[in-house]
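[1] coords below, sequence missing:
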């Protein structure tokens, strides 16, 4: 029984979800800025 075999998938999944949750607001902010620039010009 190797503990690493059970921890690694959970750790990688948690890291992936963390990245997704970080990029969602960043993406929304970028979209808002792009739309604002296009609307201003």
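    Perfect, I can see it now. None of these values were measured; they are calculated from a predicted model.
[2] only C-alpha atoms for contact and neighbour calcs from this point on.
    Noted.
[3] against residue 8, how distant is residue 32?
    Using C-alpha to C-alpha, to the nearest Å, we find residue 32 at a distance of 36 Å from residue 8.
[4] what's the answer for residue 31, then?
    In terms of C-alpha to C-alpha, residue 31 sits 34 Å off from residue 8.
[5] can you check residue 38 too?
    Distance check for residue 38 against residue 8: by C-alpha to C-alpha, it reads 44 Å.
[6] do the same with residue 39
    Using C-alpha to C-alpha, residue 39 is found at 46 Å from residue 8.
[7] out of the two, which sits in the more crowded spot?
    Legend: neighbour count by other C-alpha atoms under 10 Å for residue 39 and residue 8, higher for residue 8 (11 against 8).
[8] okay, one more to line up with it:
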């Protein structure tokens, strides 16, 4: 049983890392898009 619990914990850690990475990636894209729109409006 211990092995299953440990693998579950590792799986949860991996999932949270992936979610955090995805959120940072989305935030970066959103910020980049807003910068591009801002620059286009200036012209």
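    All right, it came through fine. Just so we're clear, the structure is a prediction, and the values are computed from it rather than from any experiment.
[9] report the contact partners of the residue minimising distance to the centre of the second structure.
    Per C-alpha atoms, centre = their mean, the C-alpha nearest to the average position across the second structure is that of residue 22, at 2.0 Å. For residue 22 of the second structure, no contacting residues are found, by C-alpha atoms under 8 Å, 6 or more residues apart in numbering.
[10] just the element for it, please.
    Using DSSP states H and E, the secondary-structure element containing residue 22 of the second structure is helix 2-42.
[11] chain center to that helix: distance?
    Its chain's average C-alpha position is 0 Å from that of helix 2-42 of the second structure, according to C-alpha atoms, centre = their mean, to the nearest Å.
[12] can you check stretch 24-43 of the second structure too?
    Between the centre of stretch 24-43 of the second structure and the centre of its chain there are 17 Å (C-alpha atoms, centre = their mean).
[13] tell me, how many residues neighbour residue 5 of the second structure?
    Other residues lying near residue 5 of the second structure total 10 when counted by other C-alpha under 10 Å.
[14] over to residue 3 of the second structure?
    Neighbour count of residue 3 of the second structure, defined by other C-alpha under 10 Å: 8.
[15] check the one 3 residues further on too.
    Counted with other C-alpha under 10 Å, the neighbours of residue 6 of the second structure add up to 11.
[16] ditto for the one 3 residues further on
    A count of neighbours around residue 9 of the second structure, defined by other C-alpha under 10 Å, yields 12.
[17] ok, it to residue 18 of the second structure distance?
    With the distance defined as C-alpha to C-alpha, residue 9 of the second structure ends up 14 Å from residue 18 of the second structure.
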